[in-house]
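Chemist: Mind looking at a prediction? Sequence and model below.
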Amino acid sequence: MKVHVDYNKCTGLGICESLAPDVFEVNDDGELELKTDTVPDGQLSDVEAAVDGCPTEALSIEYDE
């Protein structure tokens, strides 16, 4: 599964970082960085919570077929 960020929508609030810190990080400039673009084993629910909690709807998950 892949994690996608629409950087045109992202405002760097950091909700995603607080919910899935192994995947998301807001840098010192307030910009979101992906630590990995794949969902780590056992962390799907955390990443889904981050996607659902994003107020700007900038995050999405591409599920494996």
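Modeler: Cool, got the structure.
Chemist: all contacts plus neighbour counts: C-alpha atoms, from now on.
Modeler: Fine.
Chemist: Quick check: buried residues in stretch 4-20?
Modeler: Neighbour-count burial for stretch 4-20, counted by 16 or more other Cα atoms under 10 Å, picks out V5, C10, G12, G14, I15, C16, E17, L19, A20.
Chemist: Let's see which of those end up in strands.
Modeler: In this view, the buried residues of stretch 4-20 that belong to strands under DSSP state E are V5.
Chemist: Dump the buried residues of stretch 4-20 to TSV, plus distance to E33.
Modeler: Below are those laid out as TSV (distance: Cα to Cα, whole Å):
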residue	distance to E33
V5	9
C10	11
G12	9
G14	10
I15	13
C16	11
E17	9
L19	14
A20	12
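Chemist: Got another one to weigh against that:
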Amino acid sequence: MTKKIDIDWGLCESNGVCMGINPDIFELGDDDMLTVHQEVVTPEIESDVREAVRQCPRQAISIVE
């Protein structure tokens, strides 16, 4: 089963905590909008994504299967 990053856009405040964990996955643009560059959670990035899930102050990030 493929795991994917899911953002609850109603909760996301673009605090940038996730970008601080891995800016190759999460990026805040000049307009303060979050972009997810890689939605599929591969083994190489799973640890960073799980850390972003844990640290998101609004709990807006999750992993779905």
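Modeler: Noted; the coordinates are in hand. Small disclaimer: the values here were computed from a predicted structure and weren't measured.
Chemist: quick one: which of the buried residues of stretch 4-20 of structure 1 is nearest Q43 of structure 1?
Modeler: A20 (7.7 Å; Cα to Cα).
Chemist: Mind telling me what that closest one corresponds to in structure 2?
Modeler: With TM-score structural alignment defining the correspondence, A20 of structure 1 maps onto N22 in structure 2.
Chemist: And for Y7 of structure 1?
Modeler: Match for Y7 of structure 1 (TM-score structural alignment): W9.
Chemist: Find the nearest non-adjacent residue to that match, please.
Modeler: Leaving aside its chain neighbours, W9 of structure 2 sits nearest to A60 (7.1 Å; criterion: Cα to Cα, 6 or more residues apart in numbering).
Chemist: how close does that neighbour sit to G16 of structure 2?
Modeler: Distance, A60 of structure 2 to G16 of structure 2, using Cα to Cα, to the nearest Å: 12 Å.
Chemist: go on, P43 of structure 2?
Modeler: 23 Å.
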